[in-house]
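> dropping the sequence and predicted coords here.
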Amino acid sequence: MTALAIDIGGTKFAAALVRPDGTVTRRLEVPVGRDPEATLVSLVREIRNDRDVRETGTGDLVGAGIGSAGPLDAVAGTVSPVNIPAWREFPLVGAVSELLPGLPVALAGDAQCMALGEWWRGGHSRSRALLGIVVSTGVGGGLVLDGVPYVGPTGNAGHIGHIAVDRDGELCPCGAVGCLETIASGPSMVRWALANGWNAPDERPDARALSADAARGTPVAQLAFQRAADALATAILTTAALFDIDDVVIGGGVSGAGETLLAPLRQAVAKRAGLAFLRRLNVERTSLERDAGLYGAAALVLPVAG
């Protein structure tokens, strides 16, 4: 029994074959490219036709689980990722179903899958209320409550990146003002740092370079991370007040900064948490790195247990 897991991000697509015990028999990752649909088709075909896959066999393939950047419509099977302008109400489920005739295809948000993956394979199966946050090109979130992913009627529950944290803030690509994503996403942090005097290195200025400068003690880089941590803390505490969260797991490329992000984030959460049940929040970085979303996507179609 094997699931095809697909992770649709803002800058890369990944796919893997995953078994119910968590074994990954094959994994591929490619940049989105100029034609996202062609990239998707090529990725799915390649992972099914790879020699190693043929040797292990795909006859036991039970279906495909997809985690995609949002917003999305899980009922219609469409996605409109903010950071993939070419896809607006793109029929993602239909496109994958055409490549896998006769097999079920399930869709959830990429951060929802990250949270589910952490609950299943990341050592959080005892958590009754888990919030997963992906901090990367955008900011996404997902909830696992009592071992069940909570996706809401349209599949968009947990969309923490679009909680308003600054009513006088920037206009977000989603159309709202002051969303968490306008402050805490990698590109937003870099943009703010450059506007406030960051002397970026000669190579391409990105969140990794900003993180390195922050770790070296560069004040404006550190302030960019503090600003992001403060905004994240506001959104986390808002979510925790609504859902009585036990654990918060941070993933995505920006989480690679480690304690440069997590230390000020934990401090901000502890400082701002008022009610006793909010002060018990455990905040940590993903233990599954880039594979958390793939595990969660696989869990959408596999019989899994925590």
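Happy to help now that I have it. Everything quoted here is computed from the prediction, not taken from an experiment. Numbering: from 1, shown residues only.

> make it CA atoms for all contacts and neighbour counts henceforth
Fine.

> strands of the stretch 101-250 of the chain, residue ranges please.
All strands of the stretch 101-250 of the chain, identified by DSSP state E, counting those that start in this stretch, fall at 105-109, 129-135, 139-145, 148-150, 247-251.

> which elements pack onto the last one?
Secondary structure elements in contact with strand 247-251, counted by 3 or more C-alpha pairs under 8 Å, 6 or more residues apart in numbering; DSSP states H and E, are helix 110-121, strand 129-135, strand 282-285.

> most tightly packed of the ones you listed?
helix 110-121 (a mean of 30; mean count of other C-alpha atoms under 10 Å).

> possible to save the strands of the stretch 101-250 of the chain as TSV with distance to Asp21?
As requested, the strands of the stretch 101-250 of the chain are exported to TSV (distance: least, C-alpha to C-alpha, whole Å):
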stretch	distance to Asp21
strand 105-109	19
strand 129-135	21
strand 139-145	20
strand 148-150	18
strand 247-251	22
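
> specify the angle between the longest helix along the chain and strand 129-135 in degrees.
Assignment by DSSP state H gives helix 219-243 as the longest helix of the chain. Counting by axes from the mean of the first three to the mean of the last three C-alpha atoms, to 10 degrees, helix 219-243 lies at 150 degrees to strand 129-135.

> structure two is appended below for comparative analysis:
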Amino acid sequence: MPNDLVAALDIGGTKIAGALVDGDGRLLVRTQRPTPARESAARMSDAVDDVLRELTTAPDWDRVRAVGIGSAGPVDAKAGTVSPVNIPVWRDHPLVAGVRDRVGALPVSLIGDGPAIAAAEHWQGAARGRADALCMVVSTGVGGGLVLGGVLHSGPTGNAGHIGHISVDMDGELCPCGGHGCVETIASGTNIARHALAAGWQPGPDGDATAAGVAAAARAGDLLARAAFARAARALAAGIAATAALVEIEIAVIGGGVARAGDVLFTPLRAELTRYATLPYVQGLEIAPATTGTDAGLVGAAAAGWRALGAEVA
């Protein structure tokens, strides 16, 4: 059927991915490039162009009705610009204008990567059918997005729900965002591994010193590794409880590389949440792992494209 696809772009600190996505959230064409985050603004733009070139030359491109972009943030959806914390060569970069130059008259929508993941989980994942949800990604950074009243709430600039930069330690260390003691400074995969190493944890025979290595050690009973995940869980619980108290959510969905630790993360997180989510209207808050996987950013970006066309997807 003609005109029944949207193009999606997912721009993050490690990869730039693109896809053609149908109205059921299926990815029909998919491509990606590494993110040259520290090379130059021109190299970043070239990588985006390479992804777009593959999409626009795909046989089904003539069926595309809109383009949705989910980008690491902060973003400014009104201005169409992005200034990702983890892509220092882009500051106030006119991403939407650049994409429009390459896709012609198609409408282009921009949202942050956190709202994109929320859109994906509400459309196709663990928050499907829920009216009020917080959906998070815990990886090299910590991001999030909100669904309120059954509708994605991305805010005026496309950044609403960015839980990674809620401060949970007033005397905590400086965050790249400029704040202190942000959830991200404690609970991101990078900082879980950093804290474990500083506390004396030693990687196993495989030498894996990442959060995945810490998780493997925690599953094997290493007390220092377990303590690093318990610390991260405490920060996440504090941020989730604060969000629930503010906007009343019924479920918090967590994805990203750190969430793949499974019970190593979710067991202490649920326990810590009972300490922080104490008000009656937040005590029943459900915690669930995300189900849309590594393509969540693309599915959420596609949802933004469909929403721009008036479709009820997320």
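Looks like it came in fine. Everything numeric here is computed off the predicted structure, so don't read it as measured data.

> of all the strands of the stretch 101-250 of structure 1, which lies closest to Pro264 of structure 1?
For Pro264 of structure 1, the closest of those is strand 247-251, at 13.3 Å, according to C-alpha to C-alpha.

> picking up where we left off before, Gly158 of structure 1: which of the strands of the stretch 101-250 of structure 1 is closest?
strand 139-145 (4.6 Å).

> okay, the angle between the closest one and strand 129-135?
Using the same axes, to 10 degrees: strand 139-145 of structure 1 against strand 129-135 is 160 degrees.

> buried set for stretch 46-57 of structure 2?
Ala47, Val48, Asp50, Val51, Leu52, Glu54, Leu55, Thr56 (16 or more other C-alpha atoms under 10 Å).

> any chance of those residues in CSV, with secondary structure and distance to Arg219 of structure 2 too?
Formatted as CSV, the buried residues of stretch 46-57 of structure 2 follow (DSSP: H, G, I helix; E, B strand; the rest coil; distance: C-alpha to C-alpha, whole Å):
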residue, secondary structure, distance to Arg219 of structure 2
Ala47, helix, 38
Val48, helix, 39
Asp50, helix, 41
Val51, helix, 38
Leu52, helix, 41
Glu54, helix, 42
Leu55, helix, 41
Thr56, helix, 45
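
> re the thing from before, looking at the helices and strands packed on strand 247-251 of structure 1, spot the one closest to Pro20 of structure 1.
Using C-alpha to C-alpha, these put helix 110-121 closest to Pro20 of structure 1, at 10.3 Å.

> now do that closest one against strand 105-109, angle only.
Using the same axes, to 10 degrees: helix 110-121 of structure 1 against strand 105-109 is 100 degrees.

> which elements pack onto helix 110-121 of structure 1?
By 3+ C-alpha pairs under 8 Å, 6+ apart, helix 110-121 of structure 1 packs against strand 61-68, strand 129-135, strand 139-145, strand 247-251, helix 292-299.

> looking at the ones you listed, which is nearest to Glu118 of structure 1?
helix 292-299 (6.0 Å).

> now that closest one: which residue numbers in structure 2?
Helix 292-299 of structure 1 lines up with residues 296-303 of structure 2 when matched by TM-score structural alignment.

> list the buried residues in the matching stretch.
Neighbour-count burial for stretch 296-303 of structure 2 [16+ other C-alpha under 10 Å]: Ala296, Gly297, Leu298, Val299, Gly300, Ala301, Ala302, Ala303.

> can you redo the residues you listed as TSV with distance to Ile240 of structure 2?
What follows is the buried residues of stretch 296-303 of structure 2, written out as TSV (distance: C-alpha to C-alpha, whole Å):
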residue	distance to Ile240 of structure 2
Ala296	20
Gly297	21
Leu298	24
Val299	24
Gly300	21
Ala301	24
Ala302	26
Ala303	24
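
> with respect to Arg285 of structure 1, which of the helices and strands packed on helix 110-121 of structure 1 lies nearest?
That would be strand 247-251 among those, by C-alpha to C-alpha, at 4.7 Å.

> what about the residue mapped onto Lys12 of structure 1 from structure 2, neighbour count?
Using TM-score structural alignment as the criterion, Lys12 of structure 1 maps onto Lys15 of structure 2. Neighbourhood size, Lys15 of structure 2 [other C-alpha atoms under 10 Å]: 15.

> aligned partner of Thr190 of structure 2 in structure 1?
In structure 1, Thr190 of structure 2 lands on Pro187 (TM-score structural alignment).

> hmm, Asp206 and its match touching each other?
Yes. Under the criterion of C-alpha atoms under 8 Å, Pro187 of structure 1 makes contact with Asp206 at 7.0 Å.

> okay, now Gly207 of structure 2: neighbour count?
Neighbour tally, Gly207 of structure 2, other C-alpha under 10 Å: 9.

> can I get the helices and strands packed on strand 247-251 of structure 1 in a markdown table including distance to Leu237 of structure 1?
Formatted as a markdown table, these follow (distance: least, C-alpha to C-alpha, whole Å):
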| stretch | distance to Leu237 of structure 1 |
| --- | --- |
| helix 110-121 | 17 |
| strand 129-135 | 11 |
| strand 282-285 | 11 |
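
> of all these, which lies closest to Gly65 of structure 1?
In terms of C-alpha to C-alpha, the element of those nearest to Gly65 of structure 1 is helix 110-121, at 9.2 Å.

> in contact with the equivalent of Asp169 of structure 2 over in structure 1, which residues?
When structure 1 is aligned by TM-score structural alignment, the residue opposite Asp169 of structure 2 is Asp166. Counting by C-alpha atoms under 8 Å, 6 or more residues apart in numbering, Asp166 of structure 1 touches Val177, Gly178, Cys179, Leu180.
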